[in-house]
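*Asks:* Sequence and predicted structure, then a few things I'm wondering about:
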Amino acid sequence: MEAGLSKPEAALVAKIFFDKMADTLANGDRVEVRGFCSFFVKKHRAYTGRNPKTGKKVKIKSKKLPFFKFGSELKKRVDA
């Protein structure tokens, strides 16, 4: 399926899409592309880790990380 867009136009559409998606995730909201995938943010608590070089204990701050979960239609297409 062709949309009739030039490469620069398609690049602009992709940039707008990914910028909006990043802004949505930064606000803590979920992004879902039906049948393809969903993106969401997981919050991790602070914990004590170790520096692998020195073995010294290090405090790791709490953080939020983006996660990707593929949809059932994508699974089926890849497995076919």
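*Replies:* Received it, and whenever you're ready, just let me know what you need. Residues are numbered from 1 along each chain as shown.
*Asks:* Going by C-alpha atoms from here, please, whenever you check contacts or count neighbours.
*Replies:* Will do.
*Asks:* Tell me how far Asn51 lies from Lys43.
*Replies:* 22 Å (C-alpha to C-alpha, to the nearest Å).
*Asks:* The residue of the chain most remote from its centre and Glu2, how far apart?
*Replies:* Note on the chain: the largest C-alpha distance from the chain mean falls to Thr54, namely 32.5 Å (C-alpha atoms, centre = their mean). Taking C-alpha to C-alpha as the measure, Thr54 and Glu2 are separated by 56 Å.
*Asks:* Give me the longest helix you can find in this protein.
*Replies:* If you go by DSSP state H, the chain has its longest helix at helix 7-26.
*Asks:* next, the one to line up against it:
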Amino acid sequence: MIKSELIEAVAARNPHLYRQDAEKIVETILESIVEALERGERVEIRGFGAFQVRYRPSRAGRDPSNGNAVFVEEKWVPLFRPGKAISDRLNEPRRD
């Protein structure tokens, strides 16, 4: 699902909202999550999962095309851990 599909889903489930209002809602939620991650905070949405950032130190890596050693700079990476409800739903036996 892409962001525009998420906006359409929010608008479809809430017919009292205009599409542009649904777009503002989705944008506000996503921007709030990003801002919290920028501050180094953990974002937990109960029943869905948790977002956090994790530090990865610099290291020596390998270029897969030729095997030469390359330097990989330090960075902060986002991490998502699904909640139990999502994990349980994804691992239910399918009834095809």
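*Replies:* Yep, that arrived. A quick note: this is a predicted structure, and the numbers were derived from the prediction, not measured.
*Asks:* Tell me how far the helix or strand following the longest helix of structure 1 lies from the chain's centre.
*Replies:* As assigned by DSSP states H and E, the chain's next helix or strand after helix 7-26 of structure 1 is strand 31-33. Centroid separation between strand 31-33 of structure 1 and its chain, computed with C-alpha atoms, centre = their mean, to the nearest Å, is 10 Å.
*Asks:* The helix or strand following strand 31-33 of structure 1 maps to which residues in structure 2?
*Replies:* Counting by DSSP H and E, the next helix or strand C-terminal to strand 31-33 of structure 1 is strand 37-44. Counting by TM-score structural alignment, strand 37-44 of structure 1 falls onto residues 49-56 of structure 2.
*Asks:* What's the average distance for the matching stretch when superposed on structure 1?
*Replies:* Compared with structure 1 after fitting, stretch 49-56 of structure 2 deviates on average by 0.7 Å (mean C-alpha distance after the TM-score superposition for structure 1).
*Asks:* tell me which residues in the longest helix of structure 1 are buried?
*Replies:* By 16 or more other C-alpha atoms under 10 Å, the buried positions in helix 7-26 of structure 1 come out as 21-22, 25.
*Asks:* And those, which is closest to Leu74 of structure 1?
*Replies:* Nearest to Leu74 of structure 1 among the buried residues of helix 7-26 of structure 1, counting by C-alpha to C-alpha, is Met21 at 19.3 Å.
*Asks:* who's in contact with the aligned partner of that closest one in structure 2?
*Replies:* When structure 2 is aligned by TM-score structural alignment, Met21 of structure 1 is paired with Ile33. For Ile33 of structure 2, the contact set (C-alpha atoms under 8 Å, 6 or more residues apart in numbering) comprises Val43.
*Asks:* how close does Ile33 of structure 2 get to Gly61 of structure 2?
*Replies:* 31 Å.
*Asks:* can you check Arg46 of structure 2 too?
*Replies:* 37 Å.
*Asks:* All set, thanks.
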